[in-house]
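Student: Here's a sequence, model it:
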Amino acid sequence: MAPVRFGIPLYEYQALDVIGPLDVIAGTSVSLLKHYEEGGFIRKGFHENGLELEFYHIIETTHKSKPKNLELENLDVVATVTTADCPQIDYLLFGGPLPTYKLSDEMNAFIKDRVAKNEIKTIFTTCTGAAVLAQTGLLDGKRATINPGLLDLVPQMYPAVKWADKSEKVNWVIDGNIWTANGACTGMDMFAHWLIQQCGEELAKFQFGTLGYAPRGIDGKLLDL
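Tutor: Predicted structure coming up:
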C-alpha cells in the first residue's frame, strides 16, 4: 500500500486546528492496527482497511532549526521538513492562525508549486486556515467557509472567494478538492467524514470509539453510526 502523505505548513495556528483532525485519522495507521491485532485487542486482518499515514510539518528553509511557538497554548512545535526537502505529498492541511497572519512568500510559492504539479489530491483548512489558503489565490472562485466570527469580514479581504453565507448553517464546505471547515472541532468532523470515505464505516467507527468521539455531520447533527 502506498503511503498517504499529509503536509502541514507550520505557523502560529491554534493547536487543535491541526492536532484534532490528525488524531481523528491517526489511529487508523496500519502499523498501529497490526500492534492491536498482535495484542489480541482486535480481530486479525482488521488492519487491511487501514492507512499508511505519514505527516510532514513544513517550514521555511531558514527556520527549520527553530521551534515554532503556538502562542495560544505556549506549545513549541518543531518542523520535520522544509519547503526545500519536503517529499511529494498527497494532502495539505492549513490550521487557523490570527486573522492578521500573512503567509511568507516562500511558503506561498511552495504551496502553489505543489498544486501546479497536480500532486495534491485534497486541500483541507480549519477555522481561519481558509484565510491563509485564500492568500495563495487557490480559493478564488471557490466556495469556502471560515470561522463564523469572520464571515462578515472576509468578503472584503478576499472578494474573489465565494464565502458561505451565515444563513447556510453548514459546518464545512466541499468545492472540488478543497474542503474548508469553520472551526477546530468541525474540522475534526470534516476529517471524520473523509475517513469514512477512505476506510469504511467499520474501521472509522472503531477509531472514533478509541477517542471517545462522536462525529457530527455537515449540519452539526450527530452521525448515526
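
Student: From now on I want contacts and neighbour counts done on CA atoms only, so please keep to that.
Tutor: Fine.

Student: need the longest helix for the protein.
Tutor: Longest helix in the chain, counting residues (DSSP state H): helix 184-199.

Student: From Tyr36, how far out is Thr210?
Tutor: Thr210 sits 12 Å away from Tyr36, going by Cα to Cα, to the nearest Å.

Student: and for comparison, fold this next one:
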Amino acid sequence: MVQRTVLAVLFDGLQSLDVTGPVEVFAGAELLSPGAYRIRTASLDGAPVRTTSGLTLVPDESLATAPDPDILLVPGGTGSLRPDPRLVTWVRERGPRAGRLVSVCTGAAVLAAAGLLDGRRATTHWAYCDRLAREHPAVEIDPDPVFVRDGHIATSAGVTAGIDLALALVEEDLGRDAALTIARHLVVFLRRPGNQAQFSAQLAAQTAQREPLRDVQRWITDHPDADLCVDTLAARARLSPRHFARAFRAETGMTPGRYVDRVRLEHARRLLEDTARGVEEIARTSGYGTPEAMRRAFVRTLGTPPAEYRRRFRPATTA
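Tutor: The predicted structure follows:
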C-alpha cells in the first residue's frame, strides 16, 4: 500500500473545524487501513497557533522543514482572509508540488492570493464568494457546490464541507466502503456529493416572519407528495395566490416553486440513501409522480440519475 502524507497548514486565526474535520476523516481511514495516511501539521515557525474559537493547536513542525505532501490542506478562518505574506509565498512555492492541493472554507483566499486559482473554477464559504470574486477576478467562483475539483486543486465550502471533500478523497484512494464506514463512524448525516448545493432547502431559505408562511414551509417539508401548487399553498396561508407568492419570496428569499423543488429533491435523496425502497415508490412519496420526472430533477440538479446516486451514496448495510 502506498502511504500518502497529509499536511495541514496551521496559522493564527484559523477555523479549528476546518482542520480537525478533515484530519479526523484521514485518521479514521488510517485506522481502517493502517499505513494509508501519514498526518502532519505545520505552522510558519513551528510555534502553536490560536484558532478563532480560542483553542490552541500545536503543530508537528515548521513549514520550512515540512516534506512535500501528497495532500496539502489549507484551512479557512479570519487569518486566511488577510494571510501572512510569508504563508502566501510558501503556498505559492510549495503548493504546486503537492499531489492534491485542498482548501477548506476561506482557505481558498490563501490559494487565490498565491495565484494558484487563476483561470480555475473554485468555491468557498457562501458568505465570502462575492468578496473572493471581487478581489481575485481571474478565479471563476461558483457559490453553489459543496466542493469543486479543478485538476489537482480542490476547494470546498464552509466548515463541514471539508469533511465531505476529505471523504471524497478517501473514497478515491481506498474505495467507497471505506469512506462510508468513516462517515458512519463520525455520525455524518449525509456524505454530500461535490455538486450538491451548500444549503438544504430549509437553510437556503430564510424562515418566514409571519406564522402563516412558516406554517406553509413546515407543511411543504412534511408533505412533499401533496398538491403544492401556489393556489393550494396560498389557500393554506389564507392569502391570494399573487399576494402569497410575493410575500413568500420576500420573506424566504426564494419562490414557492423553487422551495418545493428543493424539499422534494432532499426527500428523495434521503430515501435513496437511507432506505431500500424502490425508485417508483420514492418518486411517488417525494411528490414527483413518476420515476422519469424524478430522474430529470436529479440530472438537472445533481448531474446524476437516481440509480447512480444510490449506488454511490447509500451504505451497503442500510436496510
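
Student: TM-score of the superposition?
Tutor: The TM-score (TM-score structural alignment, normalised by the length of structure 1) is 0.80; 199 aligned residues with a Cα RMSD of 2.0 Å.

Student: what range in structure 2 matches the longest helix of structure 1?
Tutor: Using TM-score structural alignment, helix 184-199 of structure 1 lines up with residues 159-174 of structure 2.

Student: Check which residues of the matching stretch are buried.
Tutor: 159-171 (16 or more other Cα atoms under 10 Å).

Student: likewise stretch 264-280 of structure 2?
Tutor: Buried residues in stretch 264-280 of structure 2, defined by neighbour count with 16+ other Cα under 10 Å: 264-274, 279.

Student: Can you check which helix is longest in structure 2?
Tutor: helix 256-274.

Student: and that helix, what does it pack onto?
Tutor: helix 201-204, helix 211-222, helix 241-252, helix 279-285, helix 306-313 (3 or more Cα pairs under 8 Å, 6 or more residues apart in numbering; DSSP states H and E).

Student: now Pro222 of structure 1: how far from Cys127 of structure 1?
Tutor: Heads up, residue 222 of structure 1 is Leu, not Pro. 20 Å.

Student: swap that for Asn177 of structure 1, please
Tutor: On the measure of Cα to Cα, Asn177 of structure 1 and Cys127 of structure 1 end up 17 Å apart.

Student: Comparing those two, which shows the higher neighbour count?
Tutor: Taking other Cα atoms under 10 Å, Asn177 of structure 1 and Cys127 do not tie; Cys127 has more neighbours (30 against 11).

Student: And that one, what's its match in structure 2?
Tutor: Cys127 of structure 1 maps onto Cys105 in structure 2, by TM-score structural alignment.

Student: just checking, its match touches Asp18?
Tutor: Yes - contact status for Cys105 of structure 2 versus Asp18: in contact at 7.2 Å, counting by Cα atoms under 8 Å.

Student: Could you name every residue contacting both of the two?
Tutor: 75-76, 159, 162 (Cα atoms under 8 Å, 6 or more residues apart in numbering).

Student: now for these, which pair is the farthest apart?
Tutor: Of all pairs drawn from those, the one with the longest distance (Cα to Cα) is Gly76 and Gly162, at 10.0 Å.

Student: shared neighbours of these two, anything?
Tutor: By Cα under 8 Å, 6+ apart, the residues touching both Gly76 of structure 2 and Gly162 are 18, 103-105.

Student: Tell me the one among the residues you listed nearest to Tyr309 of structure 2.
Tutor: Val104 (24.4 Å).

Student: what residue of structure 1 takes the place of Leu81 of structure 2?
Tutor: Leu81 of structure 2 maps onto Tyr101 in structure 1, by TM-score structural alignment.

Student: Let me fix that, I meant to ask about Thr124 of structure 2.
Tutor: Aligned against structure 1 - with TM-score structural alignment as the criterion - Thr124 of structure 2 pairs with Ile146.

Student: How about the contacts made by that match?
Tutor: Applying Cα under 8 Å, 6+ apart, the residues near Ile146 of structure 1 are 126-131, 163, 180-183.

Student: Going by distance to Ala42 of structure 2, which of the buried residues of stretch 264-280 of structure 2 wins?
Tutor: Among the buried residues of stretch 264-280 of structure 2, Glu273 lies closest to Ala42 of structure 2 (Cα to Cα), at 37.4 Å.

Student: Find the nearest non-adjacent residue to the closest one, please.
Tutor: Using Cα to Cα, 6 or more residues apart in numbering and skipping the chain neighbours, the partner closest in space to Glu273 of structure 2 is Arg314 (4.3 Å).

Student: most neighbours, which of the contacts of Ile146 of structure 1?
Tutor: Counting by other Cα under 10 Å, top hit in those: Thr126 with 33 neighbours.

Student: residue contacts, the residue nearest to that one when sequence neighbours are not counted?
Tutor: Nearest non-adjacent residue to Thr126 of structure 1, counting by Cα to Cα, 6+ apart: Ala181, 4.8 Å away. Applying Cα under 8 Å, 6+ apart, we find Ala181 of structure 1 in contact with 124-127, 145-147, 171-173, 187, 190.
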